[in-house]
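Visitor: here are the coordinates; sequence isn't available:
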């Protein structure tokens, strides 16, 4: 989602890498916007040494300062499977302590990527999926109590198994192509596609995207990334 938004705002994507760490970008929106990103949880670290969610959030805030305590500062938090209502409580506690309660917080809910019946990846039974749906509703309810915006990726990804792009992480509804691949595939792709009765144009119909070194592709990812963008710009 982050790289999609970078490409959307800048009109091109000149830098991309698999991000399982902290990254800072200052070349967004002609230098007027900065993006800080932190990957959580760092599952490859021993449990006893792994940073907690609160520690990761505090570290991200400190690395991102100076920050304005206004809705011009946006915190987006979410995870495919680990997010639960307790994390929202931690977000509120940390923001209060850091004097950032007036920033815009957007919660990206649970996704179905890890839970789809894809060969080679663990999946959930129908009963477990129902339980997961209940957990997601609780996340949305808790977010509303704190006044946070939400992007309900669970409902978007629930039935979109055909767009699931299996990779080593097994949770993605997008892929990043190099510019040469974009040009090769461009003629093979439909000009528009429909999602919930709404027509979405493929972003690479705009010729400026063909000048990118990279392009983020995936209709499901595009839909919830555009929703995220609309939450930021409301």
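Guide: On my side now, so go ahead. All values derive from a computational prediction rather than experimental measurement.
Visitor: okay, CA-based contacts and neighbour counts for the rest of this
Guide: Noted.
Visitor: And the contacts of the longest helix belonging to the chain?
Guide: For the chain, the longest helix by residue count, based on DSSP state H, is helix 126-146. For helix 126-146, contacts defined as Cα atoms under 8 Å, 6 or more residues apart in numbering pick out 84-85, 88, 92, 107, 109-110, 115, 149-150, 152, 154.
Visitor: between the residues you listed, which is nearest residue 66?
Guide: residue 92 (19.1 Å; Cα to Cα).
Visitor: distance between the strand or helix carrying that closest one and the chain's centre?
Guide: Of the helices and strands defined by DSSP states H and E, residue 92 is found in helix 85-97. Remark: helix 85-97 is offset 19 Å from the chain centroid, using Cα atoms, centre = their mean, to the nearest Å.
Visitor: what packs against it?
Guide: helix 53-64, helix 126-146 (3 or more Cα pairs under 8 Å, 6 or more residues apart in numbering; DSSP states H and E).
Visitor: circling back: export the contacts of helix 126-146 to CSV and tack on distance to residue 183 and neighbour count?
Guide: Shown next, in CSV, are those (distance: Cα to Cα, whole Å; neighbours: other Cα atoms under 10 Å):
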residue, distance to residue 183, neighbour count
84, 41, 18
85, 43, 16
88, 42, 21
92, 45, 16
107, 34, 23
109, 33, 25
110, 33, 27
115, 33, 20
149, 36, 18
150, 34, 22
152, 32, 20
154, 32, 19
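Visitor: can you give me the helices for the chain?
Guide: 2-10, 53-64, 85-97, 126-146, 153-157, 179-186, 219-232.
Visitor: Now do the longest one: distance to the chain's middle.
Guide: Helix 126-146 has its average C-alpha position 18 Å from the chain's average C-alpha position, going by Cα atoms, centre = their mean.
Visitor: Residues in contact with stretch 156-165: which ones?
Guide: Counting by Cα under 8 Å, 6+ apart, residues outside stretch 156-165 touching it are 111-113, 116, 171-175, 218-220, 224.
Visitor: can you give me the offset of it from its chain's centre?
Guide: Per Cα atoms, centre = their mean, the displacement of stretch 156-165 from the mean C-alpha position of its chain is 15 Å.
Visitor: Over to stretch 130-147?
Guide: Computed by Cα atoms, centre = their mean, the chain-centroid distance of stretch 130-147 equals 17 Å.
Visitor: circling back: Throw the helices of the chain into TSV and include distance to residue 164, thanks.
Guide: Compiled in TSV, the helices of the chain are given as follows (distance: least, Cα to Cα, whole Å):
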stretch	distance to residue 164
helix 2-10	17
helix 53-64	27
helix 85-97	26
helix 126-146	17
helix 153-157	9
helix 179-186	18
helix 219-232	9
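Visitor: putting a second one here so we can go through both:
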């Protein structure tokens, strides 16, 4: 199919296609499209071509690539933009924009049947990080019914750390058939203890007078917004901040303050990226006055950037700020970067296995340094296909509008490790091995 020389064709596309192939019922005058894909489809390739010969179809924005692009598909809606630009000028000018909404369905759940099995999931067979351990759904031999497993979990002692070995538990008709399970009822369950639920009233009380500092990438930002939503009952504001964002007003009646600093600044050249210590100092300077006590809480972590050496640099940086008695909580690695997407190569299985070993070393060293740990790696890698929108395939939360002025944070995996963080924030006593 060839382009045309007629300038009136400038705003239009000649073609818009996706792979795996689906019928879009494409027409140049139609600028919005929607397709639905199954849970199992985690990527889509989009290609487009401009109708006018002196125009280009670019993906994402006017500076985006003018070639086929592979996108990861998070659960729910994924918005993909195709921009038609006029290339007759030194700087490309936008002539039109098309929007493709791709809705990826949730994992199939079977409701209304008799659940004859309780199944556990420690790692997915689609991403075997621990070769010596079983993958996929495994029958919980000691449990007869879902109600009995819930009662047993509630009878366990409270966990003394946030890095307990565990698995996802859920009711199924047959552990050999994942589609026979009710995935909406899945619960993260440590083997030997439980994380007590923290009521909103208890949370407001235990965070009274606290200053919460979150340092990390968008996954840590998602944890922060879950904490703020739980603290206030709803989320009054949110930002996809890649700098510093403060939340001091109207938080817990003004009795709690929270701040977030994005790290690392991966979009900058390496020699221009602020150090971890510098980013922490900027965040601390932006907050209301901080006490050198456990009332100042620093939550650090992200997808896969944190390393063992940085743990020691954190303690040094806090000491230089006069905050050596602050409480430090390390959020460990998360699943991500396992799919082919624009701007990078996916991690192979060997790299994922190495990541698992590094994560264990990170936990060990953090505990040695007296830090709290919330281990999110196994929780996310076991459900690595349950990510939400984002090219990294590493987000397990999304912020949705409740009304014109309020929002809520959704995502069962993010909620599960967010609740562990709340449990550690509000649990008395030192962390320690169980």
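Guide: Looks like it came in fine. This one's a predicted model, so the numbers in the text were calculated from it and none came from an experiment.
Visitor: What value does the TM-score take for this pair?
Guide: Once superposed, chain against chain, the TM-score is 0.81 (TM-score structural alignment, normalised by the length of the first structure); 203 aligned residues with a Cα RMSD of 1.8 Å.
Visitor: picking up where we left off before, residue 211 of the first structure: which of the helices of the first structure is closest?
Guide: Closest to residue 211 of the first structure of the helices of the first structure, according to Cα to Cα: helix 179-186, at 7.2 Å.
Visitor: What helices and strands are in contact with the closest one?
Guide: Helices and strands touching helix 179-186 of the first structure, as assessed by 3+ Cα pairs under 8 Å, 6+ apart, comprise strand 214-217.
Visitor: so how far is the strand it packs on from its chain's centroid?
Guide: Taking mean C-alpha positions (Cα atoms, centre = their mean), strand 214-217 of the first structure and its chain are 15 Å apart.
Visitor: start and end residues in the second structure for it, please.
Guide: Using TM-score structural alignment, the residues of the second structure aligned to strand 214-217 of the first structure are 407-410.
Visitor: which residues sit against the matching stretch?
Guide: 222, 225-226, 229, 234-237, 397-402.
Visitor: Let's have the helices and strands packed on helix 85-97 of the first structure in a markdown table, adding mean neighbour count and distance to residue 194 of the first structure.
Guide: Listed next are these as a markdown table, based on neighbours: other Cα atoms under 10 Å; distance: least, Cα to Cα, whole Å:
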| stretch | mean neighbour count | distance to residue 194 of the first structure |
| --- | --- | --- |
| helix 53-64 | 16 | 37 |
| helix 126-146 | 15 | 25 |
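Visitor: Turn these into TSV, including distance to residue 163 of the first structure.
Guide: As requested, those are exported to TSV (distance: least, Cα to Cα, whole Å):
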stretch	distance to residue 163 of the first structure
helix 53-64	30
helix 126-146	19
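Visitor: returning to what we had before: buried ones in the helix holding residue 92 of the first structure, by neighbour count?
Guide: Of all the residues in helix 85-97 of the first structure, those buried under the rule 16 or more other Cα atoms under 10 Å are 85, 87-88, 91-92, 94-95.
Visitor: Need the residues that contact that helix.
Guide: Residues external to helix 85-97 of the first structure that are found in contact with it (Cα under 8 Å, 6+ apart): 53-54, 57-58, 101, 138-139, 142-143, 146.
Visitor: Kindly recompute the last result at 7 Å.
Guide: Helix 85-97 of the first structure is contacted by residues 54, 101, 138-139, 142-143 when judged by Cα atoms under 7 Å, 6 or more residues apart in numbering.
Visitor: same thing with stretch 30-46 of the first structure?
Guide: By Cα under 7 Å, 6+ apart, the surrounding residues in contact with stretch 30-46 of the first structure are 20-26, 28, 50, 60, 64.
Visitor: Find the pair from the residues you listed with maximum spatial separation.
Guide: Going by Cα to Cα, the pair spanning these furthest: 28 and 50, at 30.6 Å.
Visitor: coming back round to it: check the fit of the helix holding residue 92 of the first structure onto the second structure and give the mean distance.
Guide: Superposing on the second structure and averaging over aligned pairs (mean Cα distance after the TM-score superposition for the first structure), helix 85-97 of the first structure comes out at 0.9 Å.
Visitor: what range in the second structure does that helix sit on?
Guide: By TM-score structural alignment, helix 85-97 of the first structure lines up with residues 308-320 in the second structure.
Visitor: if I line the two up, what does residue 380 of the second structure land on in the first structure?
Guide: Under the alignment (TM-score structural alignment), residue 380 of the second structure pairs with residue 157 of the first structure.
Visitor: gap between its match and residue 117 of the first structure?
Guide: Per Cα to Cα, to the nearest Å, residue 157 of the first structure is found 13 Å from residue 117 of the first structure.
Visitor: ok, those two, which is more surrounded?
Guide: residue 157 (20 against 14; other Cα atoms under 10 Å).
Visitor: rewinding a little: of the contacts of stretch 30-46 of the first structure, which is the most crowded?
Guide: That'd be residue 60 among the contacts of stretch 30-46 of the first structure, by other Cα under 10 Å, with 18 neighbours.
Visitor: aligned partner of it in the second structure?
Guide: For residue 60 of the first structure, the residue aligned by TM-score structural alignment is residue 283.
Visitor: How about its match: what's its closest non-neighbour residue?
Guide: Closest residue to residue 283 of the second structure apart from its sequence neighbours, by Cα to Cα, 6 or more residues apart in numbering: residue 261 at 6.0 Å.
Visitor: What residue in the first structure is paired with that neighbour?
Guide: So residue 261 of the second structure corresponds to residue 38, using TM-score structural alignment.
Visitor: Can you report how many residues lie near that match?
Guide: Neighbours around residue 38 of the first structure, by other Cα under 10 Å: 18.
Visitor: Kindly report the same for residue 232 of the first structure.
Guide: Residue 232 of the first structure - counted by other Cα under 10 Å - has 18 other residues nearby.
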